[in-house]
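>>> predicted structure and sequence below. I'll ask about it afterward.
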Amino acid sequence: MDYDTLVIGAGAAGMMCAAHAGGRVLLVDHAKAPGEKIRISGGGRCNFTNMYCDANAFISENPHFAKSALARYTQWDFIALVDQHGIPWHEKTLGQLFCDTSAKDIIAMLRGLLQSSGVETHLQTEVTEFAKSDEGFTFTLNGTRHCTARNAVIATGGKSIPKMGATGFAYDIARQFGHRVTPTDPALVPFTFPDRRFADISGVACPARVTANGPGFDEALLFTHRGLSGPAILQASSYWDAGDPITVHLAPDTDLAAILRDKRTSDGKKALTTELSRHLPARLIDHLSTQMDLSGRLGDLSDARIDALTHDLSHWHLTPGGTEGYRTAEVTRGGVATDQISSKTMESQTTPGLFFIGEALDVTGWLGGYNFQWAWSSAIATARHLSAQN
């Protein structure tokens, strides 16, 4: 065999796996440079993991699938690797860890690991004629060079951010070998509204709890010309299905009902909108005034009206027309079904020697470093298995 292992995809999972697999490894990618999604992630500083990462932060047809890999290569293991290479980092919020300087530090670390492991890397290279053989796999590079490998690792990700080269290659390979692919959708993505109803308050942000067919996320909400964005929206989008409503709870950490009752007595002449603007952006209150009755003074509020008003502000139901799509989605929800994949090694249970890792699988993490941790953990699960063979 020409190689012990072929790894297709030089992103986070592919580089991590190739660097640790051992033996003769070929890493191939059609991009000009490795780790392009790493480079642009986290505003250029790469949110490389999360201190609170566990399997509950992942969406999958099988919610237990990710547990084994995440437990055997944890966020602390990757942090130790980052520390070992002298990369300075900091926690931003909610356990999200970022490079102090640049995401390029993570790419440089991975490239260094590839080099020290003797991995042969071919960029701007297409893999075609990929097929199973008696001893492993056969494939062609750029239509001219015919090669063989005992094992093949598919680490080409999902469909998100096609301008970075994302394709459905992993799904095509999975189907070629009889694997099912679950429905795929853009995830961690802004919502759009066809009427552009929030254009008048574009740029306004506020704390909110946003829910869409799943847990509620307490983070910032951002109004845009096209719809809704911000961390709380991106999180909820991973659970959203087309046509479903979302629920927005404005000022979730503030007991507005208690405040309004207190102010009704102590400051009764103040306008309701003036008091609400102390807890929510004034431009948002102006916008809401066109949809809710926010008229009058605090002293005129009855208990029933206070209850109705605060209920409306904590149960604001909206139905997005869609999302910004794969163009801006940070990840893809869905992917290669896990029912015929080993949770310990990521190996196909029907085609020995074929592995799927990272975003290609039906495992989608929350915003905040979880998807990178899944890339590291699934890659190491496969690499350790391959290394033991070599």
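Perfect, I can see it now.

>>> could you use CA atoms for every contact and neighbour count after this?
Fine.

>>> in the protein, which helix is the longest?
helix 370-389 (DSSP state H).

>>> ok now that helix, how far from the chain's centre?
Remark: helix 370-389 is offset 18 Å from the chain centroid, using CA atoms, centre = their mean, to the nearest Å.

>>> ok, stretch 178-194 next?
On CA atoms, centre = their mean, the centre of stretch 178-194 falls 11 Å from the chain's centre.

>>> what's the end-to-end length of it?
Using CA to CA, to the nearest Å, one end of stretch 178-194 lies 39 Å from the other.

>>> which residues touch stretch 268-277?
The contact list for stretch 268-277 (CA atoms under 8 Å, 6 or more residues apart in numbering) reads Ala282, Ile285, Leu294, Ser295, Gly296, Arg297, Leu298, Gly299, Asp300.

>>> go again using 7 Å as the cut-off
By CA atoms under 7 Å, 6 or more residues apart in numbering, the residues outside stretch 268-277 that reach it are Ile285, Leu294, Ser295, Gly296, Arg297, Leu298, Gly299.

>>> what is the nearest of those to Ile201?
Lowest distance from Ile201 to the contacts of stretch 268-277 (CA to CA) belongs to Ile285, with 10.0 Å.

>>> ok, and here's another one to check against it:
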Amino acid sequence: MSDASYDTLILGAGAAGLMCAAHAGGQALVIDHAKAPGEKIRISGGGRCNFTNMYTAPENFLGGNPHFHKSALSRYTQWDFIALMDSHGISWHEKTLGQLFCDGSARQVVAMLMQEARTAGAEVALQTRLVDLDKNDNGFAAVIETEGRQNRVHARSVVVATGGKSIPAMGASGMAYDIARQFGHDTTDTRAALVPLTFPDGRFKPLAGVSLPVRSGAGGVSFDEAMLFTHRGLSGPAILQISSYWREGEAITLDLLPGQDAFTVLREARQSAGRRNLSTVLAQLLPSRLAAWMTEELDLRGNLADQGDAALRELAARLQHWQLTPAGTEGYRTAEVTLGGVETGALSSKTMESRHVGGLYFIGEAVDVTGWLGGYNFQWAWSSGAAAGRAISAARRGGP
């Protein structure tokens, strides 16, 4: 077994890990079990990578400590990452709600980060896994394995950037939490987030493929975005957003006519076209398949003229305050991120360094910081990675 020494060992060649390597400088080794770096970057945004959000702000993030993420986000902002993209000549565009995507391919972002990391002096070892990690007087001693060959690595600092449990088909695991607990850190409960919600008995199977703008609500928050019916339940941005706030056994609320007053719309239609039947009116307000399904579901009969104000108010309430109780979520298999993670009370919000073990850092999705859908989680990866990398660089140079 051979020995090698580095300033920094970074576990994970994803968004946070590569960003950390780019800022850490010195002799850094980045390892990852995957065949290629930045795989989640590559598949994100339909292959175009929703790399940040123009409106990134602290309130776009969840976590046990609502203030922890503020420091890192303020010191490496969305504008800093946009400037980095521009410096590499990568063109981009705003899609909606401040979400920024590459004009070309997400592979450009991966290539940019790899170039930045290597320019800073980092070495990237792929198809390499961590076998063992210990702390000693000189830093850390790790055993890593590549194609069946094990090697011992000595490093002054270790950065855990292995992510969470989302998308296990890509190799996601709870390694970060195991390492955290090994070194005396607590972890919060984790759950799939930014994930479709499921319903029993194929309730919405006849509506699979139907989409419409809605206002979705759960856990005291609401989002105005698109919703999609699926064979298993509900998806689309509006549902993924509230999945981070929903808990088992609770109901979600849907407004199918956001920005409108359904009762006023129905009453005015009764005055102008009272001879129309209810199903026809619904088809003017909702996608035709959804209108037909709701007509049957609510057993709507008769013409508008036959409906009194009480009946119209009841129908309006069903359209704008539709309460549904999901059976669950699709789980980590399709979740974009993991909610929860390494508890932040024992981490420095400025440097991401452990308060228990000097030289040990946790960044990115591994930490109990989760962003909304729309580029926020990548921004957390950039910001937390830069925070740790800068701190490591300063420590190596003897700075503050």
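Great, that's in hand. What you see is a predicted model; the values in this text were computed from it and never measured.

>>> circling back to that earlier point, equivalent range in structure 2 for the longest helix of structure 1?
Under the alignment (TM-score structural alignment), helix 370-389 of structure 1 falls on residues 376-395 in structure 2.

>>> one more: stretch 78-90 of structure 1?
Using TM-score structural alignment, stretch 78-90 of structure 1 pairs with 81-93 in structure 2.

>>> repeat that for stretch 199-206 of structure 1.
Going by TM-score structural alignment: stretch 199-206 of structure 1 matches residues 205-212.

>>> so how far is that stretch off the chain centroid?
24 Å.

>>> just stretch 268-288 of structure 1 next, same as before
35 Å.

>>> endpoints of it, how far apart?
Start-to-end span of stretch 268-288 of structure 1 (CA to CA) is 22 Å.

>>> separation between the most far-flung residue of structure 1 relative to its centre and Leu301 of structure 1?
What lies farthest from the middle of structure 1 is Lys269; by CA atoms, centre = their mean that is 47.9 Å. From Lys269 of structure 1 over to Leu301 of structure 1 the distance is 11 Å, taken as CA to CA.

>>> likewise Leu27 of structure 1?
The separation that Leu27 of structure 1 has from Leu301 of structure 1, given CA to CA, amounts to 68 Å.

>>> okay, the two: which has more neighbours?
Leu27 (24 against 17; other CA atoms under 10 Å).

>>> show me the contacts for the more buried one.
Leu6, Val7, Ile8, Ala10, Ala18, Val119, Glu120, Thr121, His122.

>>> circling back: mean deviation of the match of helix 370-389 of structure 1 from structure 1?
Overlaying structure 1 shows stretch 376-395 of structure 2 at a mean distance of 0.6 Å from the equivalent residues (mean CA distance after the TM-score superposition for structure 1).

>>> can you list contacts of that stretch?
Taking CA under 7 Å, 6+ apart as the rule, stretch 376-395 of structure 2 contacts 15-17, 19-21, 23-25, 51-53, 56, 72-73, 76-78, 350-352, 361, 363-364, 370-371, 400.

>>> and the nearest residue to Leu373 of structure 2 once chain neighbours are set aside, which helix or strand is it part of?
Spatially, and ignoring its direct neighbours in sequence, Leu373 of structure 2 is nearest to Gln241 (6.1 Å; CA to CA, 6 or more residues apart in numbering). Following DSSP states H and E, one finds Gln241 of structure 2 within helix 237-243.

>>> from the chain's centroid, how far away is that helix?
11 Å.

>>> now that helix on structure 1. Mean distance?
Mean for helix 237-243 of structure 2 is 0.5 Å (mean CA distance after the TM-score superposition for structure 1).

>>> show me what that helix is packed against.
Under the contact definition 3 or more CA pairs under 7 Å, 6 or more residues apart in numbering; DSSP states H and E, helix 237-243 of structure 2 sits against strand 211-218, strand 221-229.

>>> between those strands, which one is nearest to Ala269 of structure 2?
Nearest of those to Ala269 of structure 2, taken as CA to CA: strand 211-218 at 21.4 Å.
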